[in-house]
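Q: when you get a sec, could you give me coordinates for this:
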Amino acid sequence: MANVAYQTKEHQQQHQQQSQSQSKRVLKQKKRRISLGEKLIYVGFFAMLLFGAVQVVSNQAALYEVNASIQNLEGQIEQQERVNNELKLEVVELSTYERIWAEAKKLGLDLNENNVKVVKD
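A: Sure thing, here's the model as predicted:
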């Protein structure tokens, strides 16, 4: 009887070893390589991804240039508006009645009420 138990134990160990060797063989058979079509798909995907990234960066650079030129133009517009406002103030100062009367006296003109005509709308 002891011999039968020993034989059964040996038989189980052999069976386990065979199943382990078979499972190792199966693992080797399951090793799979990437096919040519899959490689092409992956390369195409990464090429599109790279192209999209380059497009985003180039668009951002173009936007930066446009914003810089807009800010430059806005600065020029503000400067020209300041010059225009200064010229308007000068026109207001030079067109006062007293100044015009003083310039007219310098040129020898005088106010003759008989020559004054009133124009109505």
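Q: when you work out contacts or count neighbours from here on, use the C-alpha atoms and nothing else.
A: Noted.
Q: which helix in this structure runs the most residues?
A: helix 36-94 (DSSP state H).
Q: how far does that one sit from its chain's centre?
A: From the chain centre to the centre of helix 36-94 is a distance of 9 Å (CA atoms, centre = their mean, to the nearest Å).
Q: what's the first helix or strand after it?
A: helix 97-106 (DSSP states H and E).
Q: compare with the first, here's sequence two:
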Amino acid sequence: MNYYYRGNLAVDMEPARSSSRSKRTVKIKPTLPAGEKLLYLFFILLVVAGVGFVGTRYAQISEYNHEIQNLKQEIKEQQETNASLQQKIEEMSSRERIEAVARELGMVPASGAVEVIGGQPKKTEAAKGNH
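A: The predicted structure is shown next:
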């Protein structure tokens, strides 16, 4: 009962044909040959390695830049400290201060025993009396 198709009798009845179907073999070629796939894979790995190398170098450069900024700040602070210490040294080694401390300790200047190098000697009363 070829004409009876799932309960529908309004289906065209075709004469039964003997159809000879020939089998076709379809050969599906891969899209890319294996060698070309490997070449692309190698190229992608090379690009990823290059980007990774550049990224790590950039991170190192950023780290070095940060260290340089910290060192510059430390140098600036050290220079300020050195300047204040140098000013203190100049204050402490001034001739007037040394003479004042010597007088406080009870020392008296000897008129002929002091030689001043690099400066004008202070005129003392003993020196004024000799002239």
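Q: so who does the equivalent of E93 of the first structure over in the second structure touch?
A: Residue pairing (TM-score structural alignment): E93 of the first structure is matched to E91 of the second structure. Contact analysis of E91 of the second structure by CA atoms under 8 Å, 6 or more residues apart in numbering lists R97.
Q: ok, E91 of the second structure to I61 of the second structure distance?
A: 45 Å (CA to CA, to the nearest Å).
Q: and V51 of the second structure, by the same measure?
A: 15 Å.
Q: how close does the longest helix of the first structure sit to the second structure?
A: Here the mean offset of helix 36-94 of the first structure against the second structure after fitting is 0.6 Å, by mean CA distance after the TM-score superposition for the first structure.
Q: matching residues in the second structure for stretch 46-66 of the first structure?
A: So stretch 46-66 of the first structure sits over residues 44-64 in the second structure, by TM-score structural alignment.
Q: let's verify L32 of the second structure: helix, strand, or coil?
A: Secondary structure, DSSP: H, G, I helix; E, B strand; the rest coil: L32 of the second structure is coil.
Q: that one pairs with which position in the first structure?
A: Using TM-score structural alignment, L32 of the second structure lines up with I34 in the first structure.
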